[in-house]
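>>> I would like the atomic coordinates for the input below:
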Amino acid sequence: MDQNTALPTSPRRVRRAVRLVVLTALGAAAAAFAPFVLRMFVVSVPMVVRGGWYAWFWTFNGVMLTMVAALPLSALTVWFLTRRRRAAGLDPVRARRASLAEVGMVHGTVPWVWLIMMPGAHAGEVPGRVSLVPLVDLVTMGPLGLAGNLLVFAALGFFAPMRYAALASLPRVLALGAGLSALLETLQYVLRLDRVSSVDDVLVNATGAALAALASTRWWLPREGAAK
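Got it, this is the predicted structure:
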């Protein structure tokens, strides 16, 4: 055999390499934004506390703080669901993974959807605005806006294939993220929330879901079975 002939690359090796690249990129992004996020929380906590319930649920900082504050409750829910599944006879590993996936999807997605659907200052007064030219709004998003849009369905993309065998496919996760994002952008327009319904938001939201899914491929359910 010609020694210069390239050997076929194992699909498993390719997946591992892609997962390593994705995890490295996510880790680098987290490290870059960690100081900013920490500073934001330190500064915003007193402001949110003084602002009362409105600040907790109707401001970006408040929603993010609520998301963090709810972590113990989510952890308790994971424990409770795992215990119920184990009592029903499910394998401990599968029970824990299914419970974590369900709670993770909800905890990591609902706050971002809440922020997307939060009305602007002139909601109901101005007509809906639409931006249908791809990549135009990416320039104005900025690093934080881009990171936020990537995170909207990241938890869903990461956990959904771990819970539902039917979603253990990158194209399906991408389609799910794009479909849900398009639905939210349409609701923004129909409800006149004083927000711009942009195709770039759909593209970035779906990309975030797909990247997160790539990071969790080793824990995906096999397509022939599903957690109970």
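>>> alpha carbons only for contacts and neighbour counts from here, please
Will do.
>>> Excluding covalently adjacent residues, which one is nearest to the residue most central in space within the chain?
For the chain, the residue nearest the mean C-alpha position is residue 154 (2.2 Å; C-alpha atoms, centre = their mean). Nearest residue to residue 154, sequence neighbours excluded (C-alpha to C-alpha, 6 or more residues apart in numbering): residue 209, at 4.4 Å.
>>> which residues does that neighbour contact?
Counting by C-alpha atoms under 8 Å, 6 or more residues apart in numbering, residue 209 touches 150-158, 173-174, 177.
>>> how much space is there between it and residue 110?
14 Å (C-alpha to C-alpha, to the nearest Å).
>>> now do residue 187
The value you get for residue 187 to residue 110, if C-alpha to C-alpha is used, is 16 Å.
>>> Over to residue 183?
15 Å.
>>> who does the lengthiest helix in the chain touch, helix- and strand-wise?
Using DSSP state H, we find that the single longest helix of the chain is helix 11-58. The elements that helix 11-58 packs onto, with contact taken as 3 or more C-alpha pairs under 8 Å, 6 or more residues apart in numbering; DSSP states H and E, are helix 60-69, helix 199-215.
>>> wait, which of those is closest to residue 15?
Closest approach to residue 15 among the helices and strands packed on helix 11-58 is made by helix 199-215 (8.2 Å; C-alpha to C-alpha).
>>> Let's compare: structure for the following, please.
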Amino acid sequence: MNTNASLSAPLRRTRGLVLAVLAVLGLASAVFVVRRPLMMSAPMCVAGRWHGCFDTFNGVVLMTLVTLPLAALVVWALARARRAAGVASAWRMSLAEVGMVHGTVPFLWLTMMPGAGAGVVPARVSLIPLRDLVTMGPLGIVGNLLVFASLGFFAPMRFTASASLPRILALGAGCSVLVETAQYVLRLDRVSSVDDVLVNAAGAVLAALASRRWWRTPAQASPDRSRPAPAPAG
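Predicted coordinates for the structure are as follows:
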């Protein structure tokens, strides 16, 4: 009897439970720290008002946190349907899909919020690398790192084709270029900067490194290939 093999499954479950508890505690601590700014926009969000909720940073963050239970419910429903259909890695696939959407859309919403001079001031672009980086500040750099972090973290877990660092780098940079282009074309009173693209792409790569052990491999994408072909009849 292989004792190590019999102990590995309970240890993995225990480790996963501990990580989940730590993640919940970390999220609860972060919410506690920023509870006062978030509560400033709560009345507007509860009333369903656009101004004061969906056009403010606090309002978007609050709605992102409020919809976490709904996102968890969607993960559970997708995973249950996939398990019933006999799909392998049902939980990982479902978590990756919902995580990509729920973790990316709020940041895209924030980056596409128009400024006070939207549609009035001319569109601005900055193509000199690292010039704007020094003016972002720690908060700006962290925010730009997080824009496509969920995409970089979950995409290799869901799609085998994206399971490599160069591809994640290209994916993050490409999505960032689209956002910066949209800001320029729509004249949102924002600076379309190459530094935003660089930091966004770096954030996607760093997040991908954090999830590397859970990436989807070609063998997991097509498990039937490893099965021996049935012997011909007769």
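>>> just to revisit the earlier point, for the residue nearest to residue 154 of the first structure, what is the corresponding residue in the second structure?
Under the alignment (TM-score structural alignment), residue 209 of the first structure pairs with residue 204 of the second structure.
>>> what's the spacing between its match and residue 195 of the second structure?
Taken as C-alpha to C-alpha, the span from residue 204 of the second structure to residue 195 of the second structure is 14 Å.
>>> Check residue 26 of the second structure too.
Distance, residue 26 of the second structure to residue 195 of the second structure, by C-alpha to C-alpha: 30 Å.
>>> out of these two, which sits in the busier spot?
More neighbours surround residue 195 than the other of residue 26 of the second structure and residue 195, with 21 against 12 (other C-alpha atoms under 10 Å).
>>> Quick one: residues contacting the more buried one.
127-133.
>>> Which residue ranges of the second structure form strands?
124-126, 191-193 (DSSP state E).
>>> Figure out which of the ones you listed is closest to residue 20 of the second structure.
strand 191-193 (36.8 Å).
>>> Could you list every helix and strand that that closest one packs against?
Counting contacts by 3+ C-alpha pairs under 8 Å, 6+ apart, strand 191-193 of the second structure packs against strand 124-126, helix 165-186.
>>> Report the aligned residue range of the second structure for stretch 136-152 of the first structure.
Using TM-score structural alignment, stretch 136-152 of the first structure lines up with residues 131-147 of the second structure.
>>> Pull out the buried residues from the matching stretch.
Neighbour-count burial for stretch 131-147 of the second structure flags 132-133, 141, 143-147 (criterion: 16 or more other C-alpha atoms under 10 Å).
>>> So between residue 183 and residue 110 of the first structure, which is more surrounded?
Neighbours per residue (other C-alpha under 10 Å) separate residue 183 of the first structure from residue 110, with residue 110 holding more: 16 against 12.
>>> just to revisit the earlier point, show me how far the longest helix of the first structure is from its chain's centre.
Relative to its parent chain, helix 11-58 of the first structure has a centroid offset of 11 Å by C-alpha atoms, centre = their mean, to the nearest Å.
>>> What of stretch 130-145 of the first structure?
Centroid separation between stretch 130-145 of the first structure and its chain, computed with C-alpha atoms, centre = their mean, is 19 Å.
>>> what do you get for stretch 168-186 of the second structure?
15 Å.
>>> And for stretch 187-206 of the second structure?
The answer for stretch 187-206 of the second structure is 15 Å, by C-alpha atoms, centre = their mean.
>>> picking that back up, would you pull up how far the match of stretch 136-152 of the first structure lies from the middle of the chain?
18 Å.
>>> returning to that earlier point: just the contacts of residue 195 of the second structure now: which is nearest residue 76 of the second structure?
Using C-alpha to C-alpha, the contacts of residue 195 of the second structure come closest to residue 76 of the second structure at residue 133, 40.3 Å.
>>> so what's the closest one closest to, chain neighbours aside?
Closest to residue 133 of the second structure by C-alpha to C-alpha, 6+ apart is residue 195, at 6.1 Å.
>>> how about the one you found, what's its match in the first structure?
Aligned partner of residue 195 of the second structure by TM-score structural alignment: residue 200.
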